[in-house]
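1. Attaching a predicted model along with its sequence, questions to come.
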Amino acid sequence: MTVKERLEKLGITLPAAAAPVANYVPYVISGNLISISGQIPMGPTGLEFKGQVGNSVSPEEALSAARLCGINIIAQLDAALDGDLDRVVRIVKLGGFVNCVSEFAGQPQIINAASDLMVDVFGDKGRHSRSAVGTNALPLNVPVEIDALVEITA
């Protein structure tokens, strides 16, 4: 099954890859690696989630935000690979950041929403190393930001 077929089966339509909001590029291809800049929970009408987990954002909302970040990572990959997501050899690493109150310790569970998505979409190629870090703030007051490192075929 192709990656596009898996996305269709999961009911996921990829959005257009989001443009950067500052002085950086959305991805860099170096050899057989693509580094995807941090993706935030941007939806078709703008930011879908704002706020801090444990304060104005529930853990359930943060899970949805993390999944949306994962979808946006895949959209950036799709743009970088001119629509050929089957060139993905492996999702090497996800770096997850959760804007949360200091008492919140569920960062790994929140970032699992993106990790699970990568496995659902890419199968075993979606299994990756990862970090899940709590922080007191993120750009644009989003609850989650996730970046990625991906190996591709030449």
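-> Looks like it came in fine. Remember, it's a predicted structure, so these values are computed and weren't measured experimentally. Residues are numbered from 1 along each chain as shown.
2. Only C-alpha atoms from now on, for both contacts and neighbour counts.
-> Fine.
3. what about Ser102, helix or strand, and which?
-> Counting by DSSP states H and E, Ser102 is held by no secondary-structure element, helix or strand.
4. How about the contacts made by it?
-> Residues near Ser102 by CA atoms under 8 Å, 6 or more residues apart in numbering: Gly134, Thr135, Asn136.
5. Check His128 too.
-> Counting by CA under 8 Å, 6+ apart, His128 touches Arg90, Ile91, Val92, Lys93, Leu94, Ser115.
6. Use this one as the comparison:
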Amino acid sequence: PAVAAPAAAYVMYAQTGNTVFLSGHIAKKDGKPWVGQLGKNMATEEGKQAARAIAIDLMATLQAACGGDLNRVKRIVKVMSLVNSTSEFTEQHLVTNGASELFGDVFGEAGKHARSAFGVAQIPMGACVEIELIAEIA
């Protein structure tokens, strides 16, 4: 997919040395924010699908940061996931697996990463999930 334009006053990625920091990407469905709250009107599996969709968008941004060549990715270093969820919902880690598993499928060992997954009360535009990423590139 094409790299999305920022929704506010930031850039989609910043690079220092061989480290690339990707800004948070929200889940989108049919080109619009994928709205919902886990534990209220979304189940874990749908959240996992949203996280996978974000991973695809993150890879498009990472590809742009690599000058169009994903083979330059040496390692996905860290993923941070924010899951719009009720206070009772406790499966943020399973939702985030949707992204982590795809990174492993695409990059193999280089796709294995450190990770944090948080439950939050709200995400911009009501999106169900937001994920940011740090990668090392050649």
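-> Sure, I can see it. All values reported here derive from a predicted model rather than from experimental measurement.
7. overall similarity of the pair, as a TM-score.
-> Both chains were compared after superposition, and using TM-score structural alignment, normalised by the length of structure 2 their TM-score is 0.96; 138 aligned residues with a CA RMSD of 1.0 Å.
8. if you look at the contacts of His128 of structure 1, which of them are in helices?
-> Counting by DSSP state H, the contacts of His128 of structure 1 place Ser115 in helices.
9. Any chance of TSV for the contacts of His128 of structure 1, columns neighbour count?
-> Below are the contacts of His128 of structure 1 laid out as TSV (neighbours: other CA atoms under 10 Å):
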residue	neighbour count
Arg90	20
Ile91	23
Val92	18
Lys93	19
Leu94	25
Ser115	24
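10. related to what we said a few turns ago, could you flag which of the contacts of Ser102 of structure 1 are buried?
-> Among the contacts of Ser102 of structure 1, those classed as buried by neighbour count (16 or more other CA atoms under 10 Å) are Gly134, Thr135.
11. The longest helix along structure 1 vs structure 2, average distance?
-> The single longest helix within structure 1, with elements called by DSSP H, is helix 59-80. When structure 2 is superposed, helix 59-80 of structure 1 averages 0.7 Å from its matched positions, counting by mean CA distance after the TM-score superposition for structure 1.
12. What span of structure 2 is that helix aligned with?
-> In the comparison with structure 2, helix 59-80 of structure 1 aligns to the range 44-65 (TM-score structural alignment).
13. so how far is that stretch from its chain's centroid?
-> 5 Å (CA atoms, centre = their mean, to the nearest Å).
14. what do you get for stretch 119-135 of structure 2?
-> That offset, for stretch 119-135 of structure 2, works out to 8 Å (CA atoms, centre = their mean).
15. Let me see the contact set for the nearest residue to Ala75 of structure 1 once chain neighbours are set aside.
-> With CA to CA, 6 or more residues apart in numbering as the criterion, Ala75 of structure 1 has its nearest non-adjacent residue at 5.2 Å, and that residue is Ala17. The contact partners of Ala17 of structure 1, by CA under 8 Å, 6+ apart, come to Asn72, Ala75, Gln76, Ala79.
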